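Colleague: Below are the sequence and a predicted model for it; my questions follow.
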Amino acid sequence: MNQNIQLYGWKHFQLKTNISIDDNEIGRIRNVNKTNYDILTNQGILKGELTGQLLFTASNEERPQTGDWVKIMPFDQQCIITEVLTRYNQLARKELGKKTDKQILATNINGAFIVQGLDRDFNPRRLERMLTTLNDANIEPFILLNKADIAEEAEENVQLIRENHPNIPVLKISALTKEGLEQIESLLQPQLTYIMIGSSGVGKSTILNNLMHNEVQKTNTISEAVGKGKHTTTSRELFLLDNGSVLIDTAGMREFGLALDDIESVTLSFDDINQLGKGCRYSDCTHIDEPGCTVLEAIDKGKLEESVYHSYIKLRSEAEHYAASTQDKKRKGKDLSKLVRNMKRYNIKKRY
């Protein structure tokens, strides 16, 4: 019996979710093409489409995403997707230009590689934003600082990130010269799923090609005008690496708005603030103006950098705003549903 789906983490997914379904009735979404999908199955890669119910009544979040496990009805080299199996997590960001809608990047992920360039792309504040989102999704983070071969301040910047995030693996690499490739491979475990996220042109496609030992994604040269790599990847796609682990490549993201389920994920992303906060007088201290706040005391004594604190406050405020907007949207949805029900009752009474 062909065991393709086992290679893509089906057994791990079953252990995480307690789901038991015939292997030949399920598949994993490799990539999404608007309303059709490439699906990894025991019959090979099939083209899939949604049932009418999923297509017309399900929200964008409820429809299949890259990394999802789905129930299918195969026929020839195609299939119909009848159900999206329960996800054990999902990585999402706030949609650009919208208040509360979220964009799911991928689902059922064990670890994430945040890729930043040590050149002009180096941005500790954006890194904190991505780490906060990974904490919220319960995804183990790894930080890859790329372009060590051309960055003048490589060692200084690497040390800064290691000091700010002492509990997270931070690797200095060069995708061009393959420096650090073996270290990345040592972090990858068979049948577990990983994702790479970062801005356009930081080298994600080159890293993927190195790990695949083959050019599976196109790469472009560095722009002489701005010193940055050009955008190449345009979608999210799932790949099987030689060591048996699964890696999802993503398009570049210059903006990464927070769409958190738990606001406290912000605090967990700032190790210094998290540890200092345990000594505050009040257990629900906001670290803004409360008496006995050990975080504010640390700033006054120069033990905590103000830039780190301001970044924390900014992300906390953004997360609280998103949570409030989401609750307001849910309340309005309930009010509308109640109004519709009342109108139906009123019309029934008028008829009799």
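Modeller: Everything's here; your move.
Colleague: hey, let's count contacts and neighbours off CA atoms from now on
Modeller: Will do.
Colleague: in this protein, which spans are strands?
Modeller: 26-33, 36-41, 44-50, 69-75, 78-84, 90-94, 102-107, 111-117, 140-146, 170-172, 193-198, 237-240, 246-249 (DSSP state E).
Colleague: And stretch 87-101, how far out from the chain middle?
Modeller: The gap between where stretch 87-101 is centred and where its chain is centred comes out at 9 Å by Cα atoms, centre = their mean, to the nearest Å.
Colleague: likewise stretch 135-151?
Modeller: A distance of 12 Å separates the centroid of the chain from that of stretch 135-151, by Cα atoms, centre = their mean.
Colleague: structure B:
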Amino acid sequence: MRIEQYGWNSKWQGKWDGTASNQEQAGNMRIPGRITGDFGSKYRVITDAGEAWGELAGKLRHTLTDSGEYPAIGDWVILAMQDGGEHAVIHGVLPRHSVISRKAAGNTQAEQIVAANVDTLFLVSALNDDYNVRRMERYLIMAWNSGANPVILLTKADLCPDADNRIAEMERAAPGVPVHAVSALLGDGRDELLPYIRSGQTVALTGSSGCGKSTMVNWLSGRNLQLTQDIREGDSRGRHTTTHREMFILPEGGIIVDTPGMRELQLWEDEGGLDLAFGDISSLAANCRYSDCSHEREEGCAVLEAVAGGLLEEKRLLNYRKTQKELRFQNSKEQRQKRKAAATAGKTSVPRERHSSWQRQLEEY
């Protein structure tokens, strides 16, 4: 097993050369590896020597205590091997090119990283009673903010007699985003997903509990890698089948990450994802009479005119307003926390490259 199978390439080698060399000045041997499993206090990592259990070095753990931005599945890390290669100590993390995150559950003001260095994010929704366009709009914001490319998967197509109408509805809600209806039971739609799972590409699955993520992992891999459970009768909701984050190699050479289902997606921040997820509203807003139009009661509002003329669904505008206010409130709390933490000097966090993919996508919209 070589790390090239998990996505290591010349780009990552360049980051390694610029980051890890400083840690070897004292003669301490370091090797690259990727986190393939996140089990809370322990990590599973892959290196050229094989798999090993990993944990944070004490110094790294101390520097990350305040930020809470710990390494995540998909991260490329700087390792020191111990016990003949059976255990690994994580001394650093290479700069990420994408970060999928959300606000941590509860009242805490903290970011929870779902996965890192993902190329394509499969946003999964089942074609049953749990199908929800407004929820998908929120997942799209998370996806666009991450730097990964979103793709919508409508699973359990065999249960839906009007799948074509659902596809069209989702395409209207997600302009420019590929939408695929698939059925693992019937084996339909797998060929459409091949471009996303080719060799060296990392894809992750996210969605609500019971939407079929673990079934998708098993189907795409051709093996029973993940446990699955039946959904509840009556509301089509499922229980958490996946309780940790884990990475698998697919037959085509792609890498897939399964993540626990989400009861509720709380957005962490907005780096342009809102404008991309609601690109049609952003385009209409450019024609509003006032540059600071709130699209609520202003005269000359092109967005309200589109709603009145049947060109824009009112429910979509209402969800846009609600999410915009939520993100502004979240950002104000985040800024207060950052100002409070600014007084603490010498703290570091996992390096993160500010991506610009959403800017390019918005220009192309």
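Modeller: Received it, and whenever you're ready, just let me know what you need. Source: prediction; values computed, not measured.
Colleague: Could I get the TM-score for this pair?
Modeller: Between these two chains, after superposing, the TM-score reads 0.88 (TM-score structural alignment, normalised by the length of structure 1); 334 aligned residues with a Cα RMSD of 2.3 Å.
Colleague: quick one on the thing from earlier: need the strands of structure 1 in CSV (columns: mean neighbour count).
Modeller: What follows is the strands of structure 1, written out as CSV (neighbours: other Cα atoms under 10 Å):
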stretch, mean neighbour count
strand 26-33, 23
strand 36-41, 23
strand 44-50, 19
strand 69-75, 19
strand 78-84, 20
strand 90-94, 20
strand 102-107, 20
strand 111-117, 23
strand 140-146, 23
strand 170-172, 20
strand 193-198, 24
strand 237-240, 20
strand 246-249, 24
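Colleague: Any idea which of the ones you listed gets closest to residue 256 of structure 1?
Modeller: strand 90-94 (6.0 Å; Cα to Cα).
Colleague: Show me the longest helix that occurs in structure 2.
Modeller: Secondary structure of structure 2 read by DSSP state H shows that its longest helix is helix 314-341.
Colleague: That one: average distance to aligned residues in structure 1?
Modeller: On superposition with structure 1, the mean distance recorded for helix 314-341 of structure 2 (mean Cα distance after the TM-score superposition for structure 1) is 0.8 Å.
Colleague: Where does that helix end up in structure 1?
Modeller: Mapping helix 314-341 of structure 2 onto structure 1 (TM-score structural alignment) gives residues 306-333.
Colleague: got the buried residues for the matching stretch?
Modeller: Neighbour-count burial for stretch 306-333 of structure 1 flags 308-309, 311-313, 315-316, 318-323, 326 (criterion: 16 or more other Cα atoms under 10 Å).
Colleague: Quick check: the farthest pair among these?
Modeller: Greatest spacing in the buried residues of stretch 306-333 of structure 1, by Cα to Cα: 308 and 326 (27.0 Å).
Colleague: wait, which of the strands of structure 1 is closest to residue 259 of structure 1?
Modeller: strand 90-94 (5.1 Å).
Colleague: distance from that closest one to structure 2 after superposition?
Modeller: Averaged out, strand 90-94 of structure 1 is 0.6 Å away (mean Cα distance after the TM-score superposition for structure 1).
Colleague: Show me what that strand packs onto, helices and strands only.
Modeller: Here strand 90-94 of structure 1 touches strand 102-107, helix 124-137, going by 3 or more Cα pairs under 8 Å, 6 or more residues apart in numbering; DSSP states H and E.
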